[in-house]
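In: Predicted model and sequence follow; I will ask about them next.
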Amino acid sequence: MRGQPASREGSTRATDETERADSGPTAASVRAAKPGWEAPAFVAAADLHAEAATNKPRDGPYAWAVIFACFISLMLSIGINDAYGVYQQHYQLTEFPQATTTIISWIGTVQFLIMCVGGVFSGFLCERFDTRVLNAVGAVVMGIAFIAGSFCTSIEGLMATQGLLYGIGASFPFIAGTSIPTQWFTKRQGLATGIALSGSGVGGMWMTSATTALIDSVGRPWAMRVTGIVAMAAVLAVSPWMRVWLVPSRSEHTIDWAMVKNPRFLVLLGAVVFAVAAYFGPFYQMPSYSVVVLHKSATWGSNMDTLMNGLSVVGRLAVGLLADIVGPLNLLIANTALAAVSLLALWVAFDTVGTLIAVALLFGFAIGGIVSVIPVVAAQVFGVARIPSIIGLLFIGYFAGGLLGVPPMSALLDGVGHRTDYTGAVWYMALLPVCSLLFLLALRLMLTRRIRAKV
């Protein structure tokens, strides 16, 4: 049953939101029409024409059950992708030693790119169909993809199964788990989103260790079969709680092109492109870097991914706690700056065991906060009513970032570093968060020029 238009919910808070409007242009502050803010027309329109999709209250026990479901869905969908570095190491050093790093990295890259392409469409599907059903379908496709991949003995076959098919399936839990949390909370939006998105870091952490142990004990084929079965069962189990709180009315356009044309959206999109490009490089290459450059064991190398994923969980939770206090965009800027510093000041300058551990700690913490707070920033600037489709459009940036990140970095490692000198690849990785930071600073200037403003 649909309820009354969701915009009425915020009317009683108009006065309070007006007082806080200088801290950032939330959807409620836009409705309060505070002089000096000129919001895009689609923000107000989306909120005014949104309808409640359920009679379950926001901020209540059921809302936290939704957060748990999002946590599990992201733990398996993104967590498996974050653990691809283990497969990259295995393929590169053991199963396909004659293949180039670039070719092997395309398995994980295709996996993520298809998740992004699927995310653009699944974001709109989530506004038109039951997200619980879509999440369940995604779970089944994810499981089938990894089970089918276990029988593949060629890079092409793995690209089609572990890459393409898995990406299609994972796009539904990915978009739903990322966009739903912001709709279910008004008081602890940042914290709830941080907890939900920490699932991807938790998944990457234990999936990295589990995949390494499974490959060592039962081989890569059975490691993939076990992973596929676990992913399918767990995501299916929580799908009944994967539901949106708001949907746009049926009279709304499927795609609001005003959103794509808005300068604020384009600047945020640019920041997302470079942030995502920076994300996967360390996760994919740090395990093999540990073996080739630092002469550590393969297990030690995979532990670097585990360490980064562990700190990314801490980063997600920390940002969730602080986003409602100091502003999500402010935290996104701070975390992006930390990611840039960790790569530029440490990994570029040094190639020691202690330095690499420090990079894993700092970069893991920073990147976890970055991916966690992007949906909150989008909700603050553009409103929550159409957040699934907004996040879906941002997946265009995720797609572009996937192309801009690992493939060029791997090409530098192959062509310039001859698979042993990582200098060019590390420099490339280090410059990506710097570019993202410049876009974020531009966005903040577009919103407010007050240095201490909560944005």
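Out: Cool, got the structure.
In: use CA for all of it now, contacts and neighbours both
Out: Will do.
In: center of this protein, which residue is that?
Out: What sits nearest the mean C-alpha location of the chain, by C-alpha atoms, centre = their mean, is Val371, with 4.7 Å.
In: what helix or strand is that one on?
Out: Val371 belongs to helix 353-382 when assigned by DSSP states H and E.
In: how far does that helix sit from the chain's center?
Out: With C-alpha atoms, centre = their mean, to the nearest Å as the basis, helix 353-382 stands 10 Å off its chain's centre.
In: Pasting the second one now:
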Amino acid sequence: MSDASTKEDVPPMRIPEEQPELAPEGGTRAWLCVVGAFLNIFCRFGFLNAIGVFQTTYQETSLREYTPSEISWIFATQLALMWAPGPIFGRLVDTYGPAPVLYPCSILCVFSLCMTSLADQYYQIFLSQGLGFGIGAGGVFTTSMVCVGQWHVRRRALATGIVTAGSSFGGVIFPIFFNRVMLKVGFYAAVRYTALMIGVLMAASCFLITSRLPRKKWDREAKWFDLTLFKEKQFALFTIGAHFGMWAITVPLAFLPGMALEQGFSSSLALYLISILNASSIFGRIVPSYFADHFGSFNVVTISAGMSGVCILTLWLPFSYQPSHAGLIVFALAYGFFSGAFISLLMPCVAKAGTIETLGRRFGTYQIIMSISNLTGLPITGAILVRQGGADYSGLQVFAGASCLLGSSILVGATYLLGNAKGTRKV
């Protein structure tokens, strides 16, 4: 065979297409992104963690003709919209980077608070504080989680824990800040000062949050919500368990100050219980997240959900029958730690609950379910409180505690299945 024929039989070498350079994991930009995301969550979730201040204030002032359940729909809508638009915002960030979502949503949050400072009717407060702030906060939250997740893989639980600690830190600052300012200048001016503080911090975060991945073309065929993912038993059980846990996890944030007022707390100390709870939650979001990278996020989140329920039933429920100032403070400290750990580890667990190929659809599907949990939890507990005369909190306490324990037991099943699938108990 001639040399010429040999050369003709050899297929020509294909030159691989040039791939965009991917920034390395970690480094200065990665941790600056964590700082920016911390500021975002401080402003958004931190403000939402102060819902007890607004629930109590509205019940005593402009919305006193409405029931606690009706008022709680404002905050339930806020919380639900933190999750519901996640599939849309997440795909936009994945495709075009953080700017198209982060900038307009930050402006929307500040604008909505300014409109809240002018509202005195239920529908006005619902539209501004419920819908407007909720949608803006949802975009900021999703952008923060996506970008931090891109920059940190090996230490994702720790990075996410630091970011979500901004929620607890904000939950410490906002009730104290808002109450002090409100006593001096009134409720509506206090809302405007809060909007100013949030606007300044959000402007700083917009310079710090960056994407690790390059921009790409819009994928028209990608799914936003995929029910077939529930065929994966570990993901199905995890989502159901997280639903029951999230159903009740915000109940003390909304109703603890009202209960404290009923038991003779001063108005300032009653509202400061939210700050105490969130101060403890700072440690709950960081310390367990550190151990989750070593012992498994599923293991830690399951224990945290169970202990949250135990705290409600053993440290909060008894004080409905035997009032105790010190007892409520102890409950706030213990519950803040375990509930903070539960919330901070949910998103890292979603990433572990399936394959990398279904990550985007899994996040979107999970966020829709969580939005339903947040939308229904507070109104249900508010309705229980109304049914018991508005002063007996035992019914909502039993509901919240039982829901957390049920969620934890289901998470045990998810942890067991995932451990079998991966061949390890460190999941």
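Out: Thanks, I have it. Bear in mind the structure is a predicted one, so any value in this text is a computation, not a measurement.
In: sorry, back to before: can you find the partner of the residue nearest to the centre of structure 1 in structure 2?
Out: Applying TM-score structural alignment, one finds that Val371 of structure 1 aligns to Ile343 in structure 2.
In: Contact partners for that match?
Out: Arg285 (C-alpha atoms under 8 Å, 6 or more residues apart in numbering).
In: Tell me which residue of structure 1 matches up with Ala119 of structure 2.
Out: Structural alignment (TM-score structural alignment) places Ala119 of structure 2 against Cys152 in structure 1.
In: helix/strand/coil for the closest residue to Tyr58 of structure 2 other than its chain neighbours?
Out: Distances taken as C-alpha to C-alpha, 6 or more residues apart in numbering put Arg64 closest to Tyr58 of structure 2, at 6.4 Å, once the chain neighbours are dropped. When classified by DSSP: H, G, I helix; E, B strand; the rest coil, Arg64 of structure 2 comes out as coil.
In: ok, back up a step: post-alignment, the helix holding Val371 of structure 1 versus structure 2, mean distance?
Out: Compared with structure 2 after fitting, helix 353-382 of structure 1 deviates on average by 1.3 Å (mean C-alpha distance after the TM-score superposition for structure 1).
In: can you give me the angle the host helix or strand of Val273 of structure 1 makes with helix 353-382?
Out: Using DSSP H and E, Val273 of structure 1 maps to helix 263-292. Computed with axes from the mean of the first three to the mean of the last three C-alpha atoms, to 10 degrees, the direction of helix 263-292 of structure 1 lies at 160 degrees from that of helix 353-382.
In: Downstream of helix 263-292 of structure 1, the next helix or strand is which one?
Out: Using DSSP H and E, the helix or strand that follows helix 263-292 of structure 1 in sequence is helix 298-326.
In: measure the closest residue to Arg419 of structure 1 other than its chain neighbours to Val291 of structure 1 for me?
Out: In space, and not counting its chain neighbours, Arg419 of structure 1 is closest to Leu413: 5.3 Å by C-alpha to C-alpha, 6+ apart. Going from Leu413 of structure 1 to Val291 of structure 1 by C-alpha to C-alpha, to the nearest Å gives 15 Å.
In: Check Asp421 of structure 1 too.
Out: Distance, Asp421 of structure 1 to Val291 of structure 1, by C-alpha to C-alpha: 12 Å.
In: Which position in structure 2 pairs with Ile80 of structure 1?
Out: Matched by TM-score structural alignment, Ile80 of structure 1 corresponds to Phe47 in structure 2.
In: Its match: what's it in contact with?
Out: Ser167, Gly170, Gly171, Phe174.
In: lining up those residues with structure 1, which overlap?
Out: When these are mapped onto structure 1 and scored by both residues aligned by TM-score structural alignment, their matches' C-alpha atoms under 8 Å, the shared contacts come out as Gly170, Gly171, Phe174.
In: burial count for the second one?
Out: It refers to Gly171 of structure 2. By the criterion of other C-alpha atoms under 10 Å, Gly171 of structure 2 has 31 neighbours.
In: Go through the helix holding Val371 of structure 1 and flag the buried ones.
Out: Within helix 353-382 of structure 1, the residues that qualify as buried are 355-382, counting by 16 or more other C-alpha atoms under 10 Å.
In: re the thing from before, residues contacting the residue nearest to Arg419 of structure 1?
Out: Per C-alpha under 8 Å, 6+ apart, neighbours of Leu413 of structure 1: Thr101, Arg419, Thr420, Asp421, Tyr422, Gly424, Ala425.
In: Make CSV from the residues you listed and add neighbour count and secondary structure to it.
Out: Output for the contacts of Leu413 of structure 1, formatted as CSV (neighbours: other C-alpha atoms under 10 Å; DSSP: H, G, I helix; E, B strand; the rest coil):
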residue, neighbour count, secondary structure
Thr101, 25, helix
Arg419, 18, coil
Thr420, 13, coil
Asp421, 16, coil
Tyr422, 23, coil
Gly424, 18, helix
Ala425, 23, helix
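In: Need the max-distance pair from those.
Out: Farthest apart among these by C-alpha to C-alpha are Thr101 and Gly424. That separation is 14.3 Å.
In: Tell me the counterpart of Gly132 of structure 2 in structure 1.
Out: Under TM-score structural alignment, Gly132 of structure 2 pairs with Leu165 in structure 1.
In: so its match touches Met142, yeah?
Out: Yes - using C-alpha atoms under 8 Å, Leu165 of structure 1 is in contact with Met142, at 7.3 Å.
In: Of the two, which one has the most company?
Out: The residue with more neighbours, out of Leu165 of structure 1 and Met142, is Met142; 30 against 24, by other C-alpha under 10 Å.
In: Average offset of the host helix or strand of the more buried one relative to structure 2?
Out: Using DSSP H and E, Met142 of structure 1 falls within helix 131-149. Mean deviation of helix 131-149 of structure 1 relative to structure 2 after superposition (mean C-alpha distance after the TM-score superposition for structure 1): 0.8 Å.
In: Mind giving me the packing neighbours of that helix?
Out: Other elements packing on helix 131-149 of structure 1 under the criterion 3 or more C-alpha pairs under 8 Å, 6 or more residues apart in numbering; DSSP states H and E are helix 166-183, helix 220-238.
In: neighbouring contacts of the helix or strand following it?
Out: Sequence order places helix 155-158 as the next helix or strand after helix 131-149 of structure 1, per DSSP H and E. Residues outside helix 155-158 of structure 1 that contact it (C-alpha under 8 Å, 6+ apart): Ile104, Ile107, Gly149, Cys152.
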